[in-house]
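Enquirer: Build the 3D model from these lines:
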Amino acid sequence: MDINDATQLLTNKLTRWGHELIRLLPNIVLAAVLLVLGFFIAKLIRRLAGRLIAKVSHNATLNNLFASFIYIVFIGITLFTVLSVLSLDKAVTSILAGAGILGLALAFAFQDIAANFMSGIFISFRKPIKVGDIVLIKGFMGKVAEVNLRDTVINTFTGPIVIIPNKDVFQNPIENFTRSNKRRFDLNIGVSYGDDLDKVKQVTLDAVKDIEDISKTQPTTLFFTSFGDSSINLSVRMWIESAELKIYKKVGSEAIMRIKKAYDENDIMIPYPIRTLDFGMKGGKTLQDMGLGAVLGNDEEEGSNNFQSHA
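Expert: Next up, the predicted model:
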């Protein structure tokens, strides 16, 4: 191929491209206008969506996420519209197919992250817990320090910070002590069989009625629960006007001190456990076999002699 043929070929190519450019010029102008207009509308919709979502959810991270998601969706619609105007339908089809395959692969690879993420969204809308609540989740009790889209952070009362994935928070029972701002303290006590139970009940209730943080609207109750081995068992139930652990423990400690003092002043006995040892039971050894029979026999004989001498 000489220089003339090369020049002619290049000229033909440029001429053809020029004709195609002139033919597509209106579409290019329209695509540019749609692209600029689409970006402008997407920003406007993101702003409006952020305001609307803020009325439903007070989680700033979640609000920004939803607003950004809506913005990306409208940008995607704008880009696909522009490609269609430019007659690049095959490119649009290829992009959609690639996006579908990529989304499927990511869904399998990050399914745990996706589950925690969706659980965080549901938690943000349902609001079963919020920062500052005293909760018990999966055996961990403490104050909620942070609720984000992936996990929930709890400052436990024993010191450690526990990070629980939102999937576990969403799928497990949540004990929220702050919602009602009340906690019940149950104190189990045993009194002697020889004590007057009516007196025990009155003395016990009088001992705890003036504790500072006990509820004034929900009265303290006392129930006798069972006949124990060496005591009659009762349960005192006190409602506390706070969910704070420090107050809960303080009320319990003060109740124990007051009840013990009141029992001592009124001759009410909290008996020690009584155990009976039977050495002659079937399969065991008798006292005689253990050599204790002779000792006991000598003691009985000595006691009898002493009795006779005193007589």
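
Enquirer: alpha carbons only for contacts and neighbour counts from here, please
Expert: Will do.

Enquirer: can you tell me how far residue 101 sits from residue 93?
Expert: 12 Å (C-alpha to C-alpha, to the nearest Å).

Enquirer: With residue 9 instead?
Expert: Distance of residue 9 to residue 93, given as C-alpha to C-alpha: 33 Å.

Enquirer: same question, residue 15
Expert: 30 Å.

Enquirer: go on, residue 85?
Expert: As for residue 85, its distance to residue 93 is 14 Å (criterion: C-alpha to C-alpha).

Enquirer: hang on, residue 262 packs against residue 202?
Expert: No - between residue 262 and residue 202 there is no contact under C-alpha atoms under 8 Å: 10.5 Å.

Enquirer: One more, please, to line up against the first structure:
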Amino acid sequence: MDNEVQSVAQNLAITLEEHWMLFIDHVPSIGLAILIVAIGMLISSKVSALLRKAIAQKVEDTIMINFLGKAIKILLLGLFIMYALQVAGLDGIATGILTAAGASAVIIGFAFRDIGENFISGIILSFNRPFNVDETVSIGDIFGKVKNIEFRYTKLKTFDGRDVYIPNSDVIKKPVYNYTEDGYFRFDFLVGIAYEDDIDIAQELIMKVVNNTSGVYEDEMHHNFIITEELAVNTVNFKVSFWVKTFEYGKEALMIKGKVVTAVKNALVKEGFNLPANIQELKLYGDQEEFPVRVQQ
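Expert: I've put the predicted structure just below:
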């Protein structure tokens, strides 16, 4: 029994020694492989940066430039890693990686279907998309400014300061509302006057105020207008629509709307138009004979 244990120990020692000597023999090639990977990282970064600059001179598209730059960097780095494995004498591992990647493509496709779908969607969005960086969009129920498109997601910055990462597949599938693609946006608001007031004079006054407000825009394609929206319980309501020319759907555009609403209200009051409040109905119940309220002058 002792002889068997001793024999196993000797065989194990011999095996370890052989593997150690084999490792020592491969140390130079392993070191060279590590150096190749390091050089590959440096070269891929430099080439990616140079290509970004070259593309930027011909294409003013930040998203496409970033996407292509990252794709080229990953591709070059992958080639350097495969070459480093061969230099290190690990051809079998390199071949195995390629073989496994091909053989397991279907399995990986099912296991990481969402990742693959988002990746393909990211490629589509980079070359054919409904928005650019810094444009204001609404995707589903998310409203904000586009900051970037990555391989798997699109990043939006909402106007209340939140960063939202939307899967690219959702961007492809859901309706996308672009508020600033051409630089024009229309605002609408309601204003009501009393029934005894003159509708035509009120509309003329409102449109004059709107068109004279700084920041409001109008041309042959973009018309400001006002319509009688409804005959409400105690007011005649107008819908006022006007355009602003701005790529910044945020503070600037909202401030213009605020100025328009304020100017319309002040002008109507100044010209003697009534802006009735909501009418409240009071009822007496049971043995009540009078309202428990008192009017003070």
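
Enquirer: picking up where we left off before, between residue 262 and residue 202 of structure 1, which has more neighbouring residues?
Expert: Taking other C-alpha atoms under 10 Å, residue 262 of structure 1 and residue 202 do not tie; residue 262 has more neighbours (18 against 11).

Enquirer: how much space between the residue most central in space within structure 1 and residue 77 of structure 1?
Expert: The centroid of structure 1 falls nearest to residue 137 when counting by C-alpha atoms, centre = their mean (3.6 Å). In this view, residue 137 of structure 1 and residue 77 of structure 1 are 42 Å apart by C-alpha to C-alpha.

Enquirer: before we move on, what about residue 70 of structure 1?
Expert: Taken as C-alpha to C-alpha, the span from residue 70 of structure 1 to residue 77 of structure 1 is 11 Å.

Enquirer: More neighbours: those two, which one.
Expert: Each of residue 70 of structure 1 and residue 77 has its neighbours counted (other C-alpha under 10 Å); residue 70 has more, 19 against 12.

Enquirer: ok, the more buried one - contacts?
Expert: Applying C-alpha atoms under 8 Å, 6 or more residues apart in numbering, we find residue 70 of structure 1 in contact with 42, 45-46, 49.

Enquirer: same check, this time on residue 179 of structure 2
Expert: Residues near residue 179 of structure 2 by C-alpha under 8 Å, 6+ apart: 135-138, 185, 249.

Enquirer: With neighbour numbers in mind, choose between residue 85 and residue 93 of structure 1.
Expert: When residue 85 of structure 1 and residue 93 are compared for neighbours, residue 85 comes out ahead with 19 against 12, by other C-alpha under 10 Å.

Enquirer: Which residue in structure 2 aligns with the more buried one?
Expert: When the two structures are superposed using TM-score structural alignment, residue 85 of structure 1 falls opposite a gap in structure 2.

Enquirer: thinking residue 85 of structure 1 is in contact with residue 32, fair?
Expert: No - with contact defined as C-alpha under 8 Å, residue 85 of structure 1 does not reach residue 32; the gap is 10.0 Å.

Enquirer: what's the counterpart of residue 159 of structure 1 in structure 2?
Expert: In structure 2, residue 159 of structure 1 lands on residue 161 (TM-score structural alignment).

Enquirer: swap in residue 114 of structure 1?
Expert: By TM-score structural alignment, residue 114 of structure 1 lines up with residue 116 in structure 2.

Enquirer: What sits closest to its match if chain neighbours are left out?
Expert: Nearest non-adjacent residue to residue 116 of structure 2, counting by C-alpha to C-alpha, 6 or more residues apart in numbering: residue 109, 6.9 Å away.

Enquirer: what helix or strand does that neighbour sit in?
Expert: Per DSSP states H and E: residue 109 of structure 2 is located in helix 105-111.

Enquirer: how much does that helix stray from structure 1?
Expert: Mean deviation of helix 105-111 of structure 2 relative to structure 1 after superposition (mean C-alpha distance after the TM-score superposition for structure 1): 1.3 Å.

Enquirer: Mind listing residues that contact that helix?
Expert: residue 116.

Enquirer: Output the contacting helices and strands for the helix or strand just after that helix.
Expert: Using DSSP H and E, the helix or strand that follows helix 105-111 of structure 2 towards the C-terminus is helix 113-127. Packing contacts for helix 113-127 of structure 2, counted by 3 or more C-alpha pairs under 8 Å, 6 or more residues apart in numbering; DSSP states H and E, involve helix 62-87, strand 142-149, helix 168-173.
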